[in-house]
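> got a predicted structure here, sequence first:
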Amino acid sequence: MKRRTESACPVRSVLNSVGSKWSILIIDILGNTESMRFNEINKTLGDISQKMLTSTLRSLEADGILSRKMYNEIPPRVEYALTQLGQELLPHIRNLIGWSQQNLESIKKNRLLFEQNH
């Protein structure tokens, strides 16, 4: 059963998942490698909680953006990789990251002006 927001606005449904800061960063990180383990992703991000990382990875897996492969080893090894859908999304994510980097100083100045005027 679809939630009301999904049927009313499919774009919102997709952006709620892939548009979060952690999703964007995870997609970008996985775009640099064939696959990564949970702890490698966690170390690369640095300041994400394990709970948030787990939640974000599950959400991206549910959407088909990334795959999760579990190896029958001791200790168990799990690797995450972008799917074809995730690979198709990657250039758009990288464009957004590039735009953010190019415009960061302007955005900071605008925020400061806004705070001073309100």
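Yep, it's here.
> switch to C-alpha atoms for all contacts and neighbour counts from now on
Fine.
> buried ones in the host helix or strand of residue 28, by neighbour count?
Here residue 28 sits within helix 21-30, counting by DSSP states H and E. Judged by neighbour count (16 or more other C-alpha atoms under 10 Å), helix 21-30 contains these buried residues: 22-30.
> just checking, what packs against it?
helix 38-45, helix 50-62, strand 77-82, helix 84-117 (3 or more C-alpha pairs under 8 Å, 6 or more residues apart in numbering; DSSP states H and E).
> wait, residue 26 touches residue 40, no?
No. At 11.0 Å, residue 26 does not count as touching residue 40 under the criterion of C-alpha atoms under 8 Å.
> before we move on, the earlier item: which among the helices and strands packed on helix 21-30 is found nearest to residue 69?
With C-alpha to C-alpha as the criterion, residue 69 lies closest to strand 77-82 of the helices and strands packed on helix 21-30, at 5.2 Å.
> chain center to the closest one: distance?
15 Å (C-alpha atoms, centre = their mean, to the nearest Å).
> please apply the same query to stretch 34-53.
Worked out by C-alpha atoms, centre = their mean, stretch 34-53 lies 11 Å from the chain centre.
> put this beside the first:
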Amino acid sequence: MRKDKNEAYCAVDFAFQRIGGKYRGRILWYLNEYSVLRYGELKRLLQGITTKMLTQTLRELEQDGMVNRKVYLEVPPKVEYSLTPASVELIPLINELRKWADRRIIERPKSGEKISC
């Protein structure tokens, strides 16, 4: 039994705590695609995400060692996000999940909407 809600049961649980959720995997994917993104750029790419949720998710990814946050001391403040070496290791695995999903999306009933990441 877990003592702490953030303590993993096993390696699979640990991994999904780092990349699970609605936006974490997509944020990592977009940071891989664009190398470096600013907050506003991420917000535009992640359709439907609220400001609060994006801020919270980026903080969690940073705390988990998955995202670098670089602050430039200028006015207005400039903050850039990029992948850490640990998250770069995940990109091939996320890509495999994307390929799997691409095959499964074809099988589901058509809703008329195009899905792309």
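Perfect, I can see it now. Since the model is a prediction, treat every value here as computed from it, not as a measurement.
> TM value for the aligned chains?
The TM-score (TM-score structural alignment, normalised by the length of the second structure) is 0.82; 107 aligned residues with a C-alpha RMSD of 1.8 Å.
> got TSV for the helices and strands packed on helix 21-30 of the first structure, with mean neighbour count and distance to residue 15 of the first structure too?
Output for these, formatted as TSV (neighbours: other C-alpha atoms under 10 Å; distance: least, C-alpha to C-alpha, whole Å):
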stretch	mean neighbour count	distance to residue 15 of the first structure
helix 38-45	15	21
helix 50-62	15	11
strand 77-82	19	17
helix 84-117	13	12
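> re earlier: which residues are contacting the helix holding residue 28 of the first structure?
17-18, 36, 41, 44-45, 53, 56-57, 60, 80-82, 86, 90, 93-94 (C-alpha atoms under 8 Å, 6 or more residues apart in numbering).
> ok, stretch 70-89 of the second structure next?
So stretch 70-89 of the second structure is contacted by 28, 31-32, 35-39, 65-69 (C-alpha under 8 Å, 6+ apart).
> ok, back up a step: for residue 2 of the first structure, state which of the buried residues of helix 21-30 of the first structure is nearest.
Looking across the buried residues of helix 21-30 of the first structure and measuring by C-alpha to C-alpha, the closest to residue 2 of the first structure is residue 23, at 21.9 Å.
> residue in the second structure paired with the closest one?
In the second structure, the residue matched to residue 23 of the first structure (TM-score structural alignment) is residue 24.
> from residue 26 of the first structure, how far off is residue 45 of the first structure?
Here the criterion is C-alpha to C-alpha, to the nearest Å. By it, residue 45 of the first structure lies 8 Å from residue 26 of the first structure.
> typo on my end, it should be residue 46 of the first structure
Using C-alpha to C-alpha, residue 46 of the first structure is found at 12 Å from residue 26 of the first structure.
> what residue of the first structure is the furthest out?
The centre of the first structure is farthest from one residue, residue 117, which by C-alpha atoms, centre = their mean lies 33.6 Å away.
> since we're on residue 6 of the first structure, how many residues are nearby?
Residues lying near residue 6 of the first structure (other C-alpha atoms under 10 Å) number 13.
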